[in-house]
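Student: Provided below are the primary sequence and the corresponding predicted coordinates.
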Amino acid sequence: MADAVLTISSKNYSSWSLRGWLLCRMAGLDIEERIVPIDDPANRAELLLLSPSVLVPRLEHEGLSVWDTLAIAEYLNERFPEAQLYPADRAARALCRAVSGEMHSGFFNLRSALPMNLKAHHPNFRIFTGARPDIERVQAIWEECLSHYGGPWLFGARPSVADAMFAPAATRFVTYDVPLRPVPAAYRDTIMAWPLMEEWIAAAKAEPEEVEELDIEF
């Protein structure tokens, strides 16, 4: 029997579900996945009962219920410190929290212009002008962290909360053929070759086709 339950939405479309799932797996938590299709009215009503914020993912563990991706990250970091979800160095840890929080609360034009869709591929996609500053900022964050901490992950030799937070951006850059500079492109490839990502993407591609393509992010 699994140690915890993680309520998620579509693996193909839900970037927040992906982040929460990555964090749980990085922490070594044995989870049962409870999938709630966001487009089903009955399931949406169920989700309303599960989470006052109507957001996924939602983690149930040891009698506690935690939603919001960063709240899950902080909970897992406290409960499983041996997983080292944040860097050991204080300055690196502060920066990791800062860039993770920036992704959590910003990049709205990127989210709306390039919705996550792991099954799709749109070569030569015309990128909305308003999304270009967000794409530039993501590249700048990646370049700063990789330059300072040596890669291959944003904060060194092992993935952190920041890598989980930025993983959906990497998938968007693949889906929409977004041109990247060499360092961000190499990091995008590192994310896409991450065994946890490969596992998630395989499951996403196996999802039923009746889920309509979403034009907003869940």
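Tutor: Thanks, I have the structure now. Everything numeric here is computed off the predicted structure, so don't read it as measured data. Numbers count the residues shown, from 1 in each chain.
Student: every contact and neighbour count from this point should use C-alpha atoms.
Tutor: Noted.
Student: which helix of the chain spans the most residues?
Tutor: helix 132-149 (DSSP state H).
Student: so for that one, what gets flagged as buried?
Tutor: Residues 134-135, 138-139, 142-143, 145-146 are the ones in helix 132-149 that count as buried (16 or more other CA atoms under 10 Å).
Student: in JSON lines, list the residues you listed along with distance to E102.
Tutor: Formatted as JSON lines, these follow (distance: CA to CA, whole Å):
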{"residue": "D134", "distance to E102": "11"}
{"residue": "I135", "distance to E102": "13"}
{"residue": "V138", "distance to E102": "10"}
{"residue": "Q139", "distance to E102": "13"}
{"residue": "W142", "distance to E102": "13"}
{"residue": "E143", "distance to E102": "15"}
{"residue": "C145", "distance to E102": "14"}
{"residue": "L146", "distance to E102": "17"}
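Student: where exactly do the helices run in this protein?
Tutor: Using DSSP H, the helices found in the chain span residues 15-26, 41-50, 69-79, 90-105, 108-113, 132-149, 161-175, 182-192, 195-205.
Student: can you list those helices in JSON lines and add distance to V211?
Tutor: Listed next are the helices of the chain as JSON lines, based on distance: least, CA to CA, whole Å:
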{"stretch": "helix 15-26", "distance to V211": "15"}
{"stretch": "helix 41-50", "distance to V211": "13"}
{"stretch": "helix 69-79", "distance to V211": "23"}
{"stretch": "helix 90-105", "distance to V211": "25"}
{"stretch": "helix 108-113", "distance to V211": "18"}
{"stretch": "helix 132-149", "distance to V211": "27"}
{"stretch": "helix 161-175", "distance to V211": "18"}
{"stretch": "helix 182-192", "distance to V211": "23"}
{"stretch": "helix 195-205", "distance to V211": "11"}
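Student: so which of those gets nearest I216?
Tutor: Closest to I216 of the helices of the chain is helix 108-113 (CA to CA; 5.9 Å).
Student: contact partners of that closest one?
Tutor: By CA atoms under 8 Å, 6 or more residues apart in numbering, the list of residues contacting helix 108-113 from outside reads 127-128, 130-132, 134-135, 215-217.
Student: among these, name the buried ones.
Tutor: 131, 134-135.
Student: closest to E74 out of the contacts of helix 108-113?
Tutor: After measuring those against E74 - CA to CA - the closest member comes out as E217, at 22.6 Å.
Student: ok, second structure coming up, stack it against the first:
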Amino acid sequence: MDANLRLVIGNKNYSSWSLRPWLLLKHFAIEFVEQSVNLASADAQLQMQTLSPSGQVPVLWVDDMPVWDSLAICEWLNECCLDGKAWPERARLKALGRSMSAEIHAGFQLTRRLLPMNCRARITLPDMPTALANEIIRIEQLWQEALDISGGPWLLGSFSIADCMYAPIVLRLQTYELEVDEHLVPYCQQLRQHDAIRSWLADAYQEVDVIESVEQLYSER
């Protein structure tokens, strides 16, 4: 596609939503300009209102046309830049991938609230609420179902939007030192070793800005 792409993202240490389309762009070597908003700054909200129709990140600018929301950006890239390669051709896998991506996009509220993305941190949870444990179990079930049907090595066989949507979960599991079923360990390790994920984490580790609400969540327990 003959267009200039600019992806506006938040801090790499914290912004799980930003990681998703960024990873898709990087995996498929789509050229784009990266623009960051420091979510810890006092004027972050003002910046985002200026840069994004929704007032949130990420947003992809295609020349002067905005595409916002992580899943919408991934779908747009799939249709307009990748000729559909970000979803498998097999109908059952495509349906599963879209369903599980929508589920992580709209659900798992406790995981978001109690396990916010914080790449630099290593935290041992003081306790695991049953409802949160059930969300993690559900994620494991989705991963296992996808891998069983596709045969791996990625969730839907080849790398897809589904892997991008669940990448922040893999990083959260590392942050909060949560173990997964032994059959899912190779998948998590593979994603953490992805060149783009390694690059994202390297940048995240170098960031110095702090979002206090995230850092203080477990600091006083």
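Tutor: Now that the structure is in, tell me what you want to look at. Keep in mind it's a predicted model, so treat the numbers as computed, not measured.
Student: and the longest helix of structure 1, how far out from the chain's middle?
Tutor: When C-alpha coordinates are averaged (CA atoms, centre = their mean, to the nearest Å), helix 132-149 of structure 1 and its chain have centres 16 Å apart.
Student: one more: stretch 40-60 of structure 2?
Tutor: Remark: stretch 40-60 of structure 2 is offset 18 Å from the chain centroid, using CA atoms, centre = their mean.
Student: try stretch 196-212 of structure 1
Tutor: Centre to centre, stretch against its chain (CA atoms, centre = their mean), the figure for stretch 196-212 of structure 1 is 14 Å.
Student: so which bits of that stretch are buried?
Tutor: Buried residues in stretch 196-212 of structure 1, counted by 16+ other CA under 10 Å: 197, 200-201, 204.
Student: for those residues, give me TSV that also has distance to T69 of structure 1.
Tutor: Output for those, formatted as TSV (distance: CA to CA, whole Å):
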residue	distance to T69 of structure 1
M197	17
W200	17
I201	19
A204	19
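Student: next one: stretch 36-51 of structure 2 to chain centre, how far?
Tutor: With CA atoms, centre = their mean as the basis, stretch 36-51 of structure 2 stands 20 Å off its chain's centre.
Student: meant to ask about stretch 207-214 of structure 1
Tutor: 19 Å.
Student: first vs last residue of that stretch, how far apart are they?
Tutor: 14 Å (CA to CA, to the nearest Å).
Student: residue in structure 1 paired with S18 of structure 2?
Tutor: By TM-score structural alignment, S18 of structure 2 lines up with S17 in structure 1.
Student: how about its match, what does it touch?
Tutor: Neighbours of S17 of structure 1 in contact, by CA under 8 Å, 6+ apart: 8-11, 56-57.
Student: from memory V161 of structure 1 sits against S100, does it?
Tutor: Yes - using CA atoms under 8 Å, V161 of structure 1 makes contact with S100 at a distance of 7.0 Å.
Student: tell me which of these two has more neighbours.
Tutor: Applying other CA atoms under 10 Å to V161 of structure 1 and S100 shows that V161 carries more neighbours, namely 28 against 19.
Student: ok, and the closest non-adjacent residue to the equivalent of the more buried one over in structure 2?
Tutor: With TM-score structural alignment defining the correspondence, V161 of structure 1 maps onto I161 in structure 2. The shortest distance from I161 of structure 2 to any residue other than its chain neighbours is 5.7 Å, reached at A86 (CA to CA, 6 or more residues apart in numbering).
Student: any idea how far that neighbour lies from P21 of structure 2?
Tutor: Distance from A86 of structure 2 to P21 of structure 2, by CA to CA: 11 Å.
Student: what's the angle from the longest helix of structure 1 to helix 90-105?
Tutor: Inter-element angle recorded for helix 132-149 of structure 1 and helix 90-105: 160 degrees (by axes from the mean of the first three to the mean of the last three CA atoms, to 10 degrees).
Student: what about helix 132-149 of structure 1, how far off from structure 2?
Tutor: After superposition onto structure 2, helix 132-149 of structure 1 sits on average 0.5 Å from its aligned residues (mean CA distance after the TM-score superposition for structure 1).
Student: which part of structure 2 lines up with that helix?
Tutor: Mapped onto structure 2 using TM-score structural alignment, helix 132-149 of structure 1 covers residues 133-150.
Student: and L47 of structure 1, what's its match in structure 2?
Tutor: Using TM-score structural alignment as the criterion, L47 of structure 1 maps onto M48 of structure 2.
Student: how near is its match to E212 of structure 2?
Tutor: On the measure of CA to CA, M48 of structure 2 and E212 of structure 2 end up 19 Å apart.
Student: so which of these two has more stuff around it?
Tutor: Taking other CA under 10 Å, M48 of structure 2 and E212 do not tie; M48 has more neighbours (22 against 9).
Student: OK, contacts around the more buried one?
Tutor: 37, 55-57.
Student: how about a cut-off of 6 Å?
Tutor: Counting by CA atoms under 6 Å, 6 or more residues apart in numbering, M48 of structure 2 touches 55-56.
Student: just W17 of structure 2 next, same as before
Tutor: Taking CA under 6 Å, 6+ apart, one finds S70 in contact with W17 of structure 2.
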